[in-house]
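**Student:** how would this look folded up:
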Amino acid sequence: MIRVVLTCLLAVAIAGVVFPAADAARADATTVTIGSMADDIAHAATALATAEDPTPAGVAGARRHVVLDVPTGSWRAAGVSELAVRGGDGVELSADIAAGPTVVRRVGGPRIRVVGDRLVLGPGEHRLRLTLEADAGGSVVVLAPAAADPPAA
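**Tutor:** Model (predicted):
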């Protein structure tokens, strides 16, 4: 009987040590994923800005598409309840992680303007469209959801 009680106590003690470490590892994996998504957007924006010429507003210009897979939560990664995308000189991603703090990743690059000033994405897969345009400040990469693409004529 004493062996059973000691075995149960040992199992509870081990679980008390392992579960917080597993949660921390899941949050770390999500942080890495957010950083990779920011890198992907910045890389596509840089490739677009260096290889193409900007077009005036209202004229269809060069485009790139990026697919973001916002973590929904699993045994491998913590879930993200909301991912905010902001522009500027490069891109900034801000993710509210369900089991931890808000993660912010900034990656430099060309000037980026997000449609609506800030794009908020929920968990799941999202396709974004990057378009190179010209404005008063020079060339700018405009970031918008790809669902906003007009149908082809």
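**Student:** from here on, contacts and neighbour counts on C-alpha atoms
**Tutor:** OK.
**Student:** could you say what helices and strands the strand or helix carrying residue 12 packs with?
**Tutor:** For residue 12, the element it lies in under DSSP states H and E is helix 2-51. Contact here means 3 or more Cα pairs under 8 Å, 6 or more residues apart in numbering; DSSP states H and E; on that basis helix 2-51 packs against strand 63-70, strand 88-97, strand 102-114, strand 124-135, strand 138-145.
**Student:** Now show me the structure for the sequence below, then we'll compare the two:
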Amino acid sequence: MLRTALAVLVGAALLGLSLPVVDDARVGHADSQVRTELDTLETAAERLHSESDPVAAGTPGARIERTVVLPTRSWGTAGLDRLRIPARTNERIRWQVAGGQVQTRHTNPPLVAPPDGLKLRERGRIRLTLSLERRGGAVVVVVSRADV
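**Tutor:** Below is the predicted model of the structure:
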């Protein structure tokens, strides 16, 4: 009886020690997944920028579509809490996964959203359109939802 109680106590202590490590790994995996998807968008933006000419905002021009896969909550991955692509070039892309800290990133060429901004809270596969535009003398890649 005493051995059983000690085994349960030791097991509970080990579980209690391991859970924070598992949570840190889940958050790290989700952050890494978001970074990978932003790398994909940045590579597509670089290609669009190098192969096309920018047009004035609101004018149809060069565009491509890409699908990003944002982290969903699972045993091994924390889910995405939010991802925000700013409308202005002087701001950075920001995201946060559940249980993690706010992360930021600058891209080149700048990835910006339409004037009302772009906030993603969904998880899983999201289809986005990237279009090359000239805004205020700067060449930017505008990221918007493909279904809009």
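**Student:** follow-up on the earlier one: the helices and strands packed on helix 2-51 of the first structure: which one's closest to residue 13 of the first structure?
**Tutor:** For residue 13 of the first structure, the closest of these is strand 88-97, at 26.9 Å, according to Cα to Cα.
**Student:** Give me the distance from the closest one to the chain's centre.
**Tutor:** 7 Å (Cα atoms, centre = their mean, to the nearest Å).
**Student:** likewise stretch 66-77 of the first structure?
**Tutor:** Distance, centroid of stretch 66-77 of the first structure to centroid of chain: 9 Å (Cα atoms, centre = their mean).
**Student:** Ok, stretch 138-148 of the second structure next?
**Tutor:** 15 Å.
**Student:** Touching it from outside, list them.
**Tutor:** 45, 49, 54, 65, 85, 89, 109-114, 118, 126-134 (Cα atoms under 8 Å, 6 or more residues apart in numbering).
**Student:** Which positions within that stretch qualify as buried?
**Tutor:** 139-145 (16 or more other Cα atoms under 10 Å).
**Student:** How about stretch 13-28 of the first structure?
**Tutor:** Those would be 23, 25-28, for stretch 13-28 of the first structure by 16+ other Cα under 10 Å.
**Student:** Grab the two from those that are most spread out in space.
**Tutor:** Largest pairwise distance in the buried residues of stretch 13-28 of the first structure, by Cα to Cα, is 8.6 Å, between 23 and 28.
**Student:** what secondary structure does residue 58 of the first structure sit in?
**Tutor:** For residue 58 of the first structure, the secondary structure call by DSSP: H, G, I helix; E, B strand; the rest coil comes out as coil.
**Student:** Would you mind measuring from the residue positioned nearest the centre of the second structure to residue 61 of the second structure?
**Tutor:** Computing the C-alpha centroid of the second structure and ranking residues by Cα atoms, centre = their mean puts residue 34 first, at 3.8 Å. From residue 34 of the second structure across to residue 61 of the second structure, the span is 28 Å (Cα to Cα, to the nearest Å).
**Student:** Over to residue 148 of the second structure?
**Tutor:** Note on residue 148 of the second structure: its distance to residue 61 of the second structure, by Cα to Cα, is 16 Å.
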